[in-house]
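Peer 1: Could you look at this predicted model? Sequence included:
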Amino acid sequence: MISSFNADLRARLAKVDASIAELNSRLRPFEDARKQLQSQLDGIVYPVATLPPEITSNIFLHCLLPSPELSSPLKDHPLMSRAPLVFLRVCKMWRDIALSTPRLWVDLHFNFVELPDEMDGDELKKRIADWFGRAGACPLSFSVRGFMEMEAFASDAISATLRSYAPQLQSICLQLETAYFEDFEDFTGPFPMLQNLAIALPFLDGEVDNQMLNFQNTFSNAPRLSQLSFTEEATPSMFLYSFDALSKVTCDSCPPDDFLFVVQSASSLRELACSIESDGMYVFPDSDVITHDHLHTLHLMPNCFFDSLRLLRSPALQNLRLSENITNPDENRDFLAFLAHSSASLRSFSASCRITMLTTDWFAIFMPGLTELELNRQDRVFLRDFFQRLDRTENPGFLPHLQSLTFRGCTFSMTAPMLSALSSRTIADDQTSILKSFRHIWPTGVYTIPNDSTAASFRGLVERGMTIHVGGPVD
């Protein structure tokens, strides 16, 4: 009985083995085909993999986002979906190239409000150390943003980063509440490489006693510091720093005393952008007149206190940008007094605001050497007078070197005298320049299509070498 049962099992097993053998024989051609296809695939060399590592590295560098500025929208902390972290996930070759390209890792930005919930202090410090560790000895850029919701450990991580990498930091951008600067109280660098420092103090309400600013000396030892930027209630007097190498200062809410302090101390200043705030009670003494022989670019930002300009003399000024409306006689007087002492070398004047008392005499008397002019929201009476004087056949001495002319937010249609004035500017002699660019940028949502005659005149000007834009905003 047992013998019969064993025989039956052996027969069934033999049948299963036969079925397996039959299936294997059917699979063998597919396995052979698979091996052949895999061999062909393995033999393919992707073009990107044939590039020399130094070219791939250079391509990686062009994929980096621009360094953030205080005025730009908030950005996330470093993400795996963006350069340079994304290069670590593609293949081993790209990972090796990315990790061996120090310049990919010189710029680190953190928005601490957006940190992952699972992040803690040790992990944050490790991420920063790993990132900057890949940069080797390259100069570094560190940018931080954080507000009331920022985790407490973030302040310690910021302080640790500044202390650890102070010798390599070339650019620092900090947008923090004053409380997060407390860890810097006993730290004064040095910062031997620091050239660009930007500080914002959001939610700072009211005046601050300097005794509360126990972090004033943090950046005092930065001998190469050349660019300073203060915004969101931060002002120059809140920090001490070296003035010797300062070439550019930006401050959007500069108290009068700070303004005087900056222009008196930074003797090499070349670019100044500021809004000088006052409660209307401050009066600048005439004895404090300051001549700045190197200042060539000045941007007067919104809410600027024009009385301060009476003190400033800028004989080398070349570029003047005005973002504050001039609407009353006192402001007009103070601004013209400044121009009278500072406009002989002026080459570019841009007004992104309205100047109610603007006349063509401004340019004939104070800015005769302009090569670039941009005006905003001027009325039709001024524009008619301006184009009348612009006509070179009638007034060859008016703005003889003008090469670029832009009107923004001005709702006027081109008339025959205006077109004639532009046409006269396509011809020049040895003492004058050709008008190379004319832009008439209408307000958003407002635009009148030129008639056939005007369009034909524009085409003629283009054929004679002038670049023309008439229409809506282009930038």
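Peer 2: Ah, there it is.

Peer 1: When you work out contacts or count neighbours from here on, use the C-alpha atoms and nothing else.
Peer 2: OK.

Peer 1: what sits against Leu104?
Peer 2: Going by C-alpha atoms under 8 Å, 6 or more residues apart in numbering, Leu104 touches Phe60, Leu61, Leu64, Pro84, Ala98, Ala135.

Peer 1: Would you verify that it is located in a strand?
Peer 2: No - counting by DSSP: H, G, I helix; E, B strand; the rest coil, Leu104 falls outside a strand, being helix.

Peer 1: Distance check, it against Asp252.
Peer 2: 32 Å (C-alpha to C-alpha, to the nearest Å).

Peer 1: want to compare, so here's the second one:
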Amino acid sequence: MSTNAAIRAEVASLTSSISHYKKLLDDMQTRLGVLQSQLDSVVYPVSTLPPEMMSEIFTHCLPTERWMDMVNTSEAPLLLMHVCRTWRQITISTPNLWTTFDVNVAGIYNYFPEIAQSWLARAREYPLSVKISGVLWDISDTGGYSGRLFRDLPTAFSENPFFRAEHRCENPSGDGRVFPGIPSTSEAVHPPYQNGPRP
């Protein structure tokens, strides 16, 4: 067989194979569409509950451990937002789910203000409890991690007339108001850890 004939034969074989697999793909896509339609038509019992009842159920899903970092997509309320569109809408519109802002700032300080403002907006007029943990160092360094946090936190919370904070943090300087721009019911300033590594 000449070279040209061999090439034509291979082209014909590949063309036939492509047509075969295209048909298989079309069949699978059709079957997938049928199965997806069947799933979409399923009505789960929980989906028949009124939003008010769903909101009440969701409040019992919040973590109970006080050390839990709530800015965590594997825990309520953020977890509930990722189940489906309906659950997301109910979660966002349930202020009770957002009245505790318990967060470790170590991994989120670059976008902490946006998270805090969003959380506060969802809590609406409900009283908000805030707990912020993490190793904080020189807050006078406005360009550093701790300095940016202490600069941005008042902006995130101080405009809400319902917010009152109980400040509890490890202040390296050991004196002065920690968050002077935030209305406070009480404040506890603790000395820094002596053996913690500096960032």
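Peer 2: Arrived safely. Owing to the predicted nature of the structure, the values given are computational and were not obtained by experimental measurement.

Peer 1: Please state their TM-score.
Peer 2: After superposition, the two chains reach a TM-score (TM-score structural alignment, normalised by the length of structure 2) of 0.67; 179 aligned residues with a C-alpha RMSD of 3.7 Å.

Peer 1: Among the contacts of Leu104 of structure 1, name the buried ones.
Peer 2: The neighbour-count criterion (16 or more other C-alpha atoms under 10 Å) marks Phe60, Leu61, Pro84, Ala98, Ala135 among those as buried.

Peer 1: before we move on, back to that, out of the contacts of Leu104 of structure 1, which ones does structure 2 keep as well?
Peer 2: Shared with structure 2 under both residues aligned by TM-score structural alignment, their matches' C-alpha atoms under 8 Å, the contacts from the contacts of Leu104 of structure 1 are Phe60, Leu61, Leu64, Pro84, Ala98, Ala135.

Peer 1: need the contact list for the second one.
Peer 2: What it means is Leu61 of structure 1. Residues counted as contacts of Leu61 of structure 1 (C-alpha under 8 Å, 6+ apart) are Arg103, Leu104.

Peer 1: What lines up with it in structure 2?
Peer 2: In structure 2, the residue equivalent to Leu61 of structure 1 is Thr59, according to TM-score structural alignment.

Peer 1: Equivalent analysis for Ala200 of structure 1, please.
Peer 2: Under TM-score structural alignment, Ala200 of structure 1 pairs with Ala188 in structure 2.

Peer 1: So its match, which state does it fall into?
Peer 2: Strictly by three-state DSSP, Ala188 of structure 2 counts as strand.

Peer 1: And it, how far from Val178 of structure 2?
Peer 2: 9 Å.

Peer 1: Determine the residues that are contacts of both of those two.
Peer 2: Joint contacts of Ala188 of structure 2 and Val178 (C-alpha under 8 Å, 6+ apart) are His167, Cys169.

Peer 1: The two: which is more packed in?
Peer 2: Between Ala188 of structure 2 and Val178, Val178 has the larger neighbour count (other C-alpha atoms under 10 Å), namely 19 against 12.

Peer 1: I'd say the more buried one and Glu170 touch.
Peer 2: No - contact criterion C-alpha atoms under 8 Å: Val178 of structure 2 and Glu170 do not qualify, at 9.4 Å.

Peer 1: Now for these two: what residues contact both?
Peer 2: With C-alpha under 8 Å, 6+ apart as the test, Val178 of structure 2 and Glu170 both reach Val189.

Peer 1: what kind of secondary structure is Met418 of structure 1 in?
Peer 2: Recorded secondary structure, Met418 of structure 1: helix (three-state DSSP).

Peer 1: Tell me who's in contact with the residue nearest to it when sequence neighbours are not counted.
Peer 2: When the adjacent residues along the chain are set aside, Met418 of structure 1 lies closest to Phe387, with 5.5 Å between them (C-alpha to C-alpha, 6 or more residues apart in numbering). By C-alpha under 8 Å, 6+ apart, Phe387 of structure 1 lies in contact with Pro417, Met418, Ala421.

Peer 1: Check the offset of the longest helix seen in structure 2 from the chain's centre.
Peer 2: Longest helix of structure 2, by residue count under DSSP state H: helix 3-40. Helix 3-40 of structure 2 sits 41 Å away from the centroid of its parent chain (C-alpha atoms, centre = their mean, to the nearest Å).

Peer 1: same thing with stretch 77-84 of structure 2?
Peer 2: In terms of C-alpha atoms, centre = their mean, the centre of stretch 77-84 of structure 2 is found 9 Å from the chain centre.

Peer 1: cool, and stretch 171-180 of structure 2?
Peer 2: For stretch 171-180 of structure 2, the separation from the chain centroid amounts to 29 Å (computed by C-alpha atoms, centre = their mean).

Peer 1: Please enumerate residues in contact with it?
Peer 2: With contact meaning C-alpha under 8 Å, 6+ apart, stretch 171-180 of structure 2 is reached by 136-139, 150, 153-154, 167, 169, 189-192.

Peer 1: What segments of structure 2 are strands?
Peer 2: Ranges of strands in structure 2, per DSSP state E, are 100-104, 129-133, 165-170, 184-190.

Peer 1: Sounds good, over and out.
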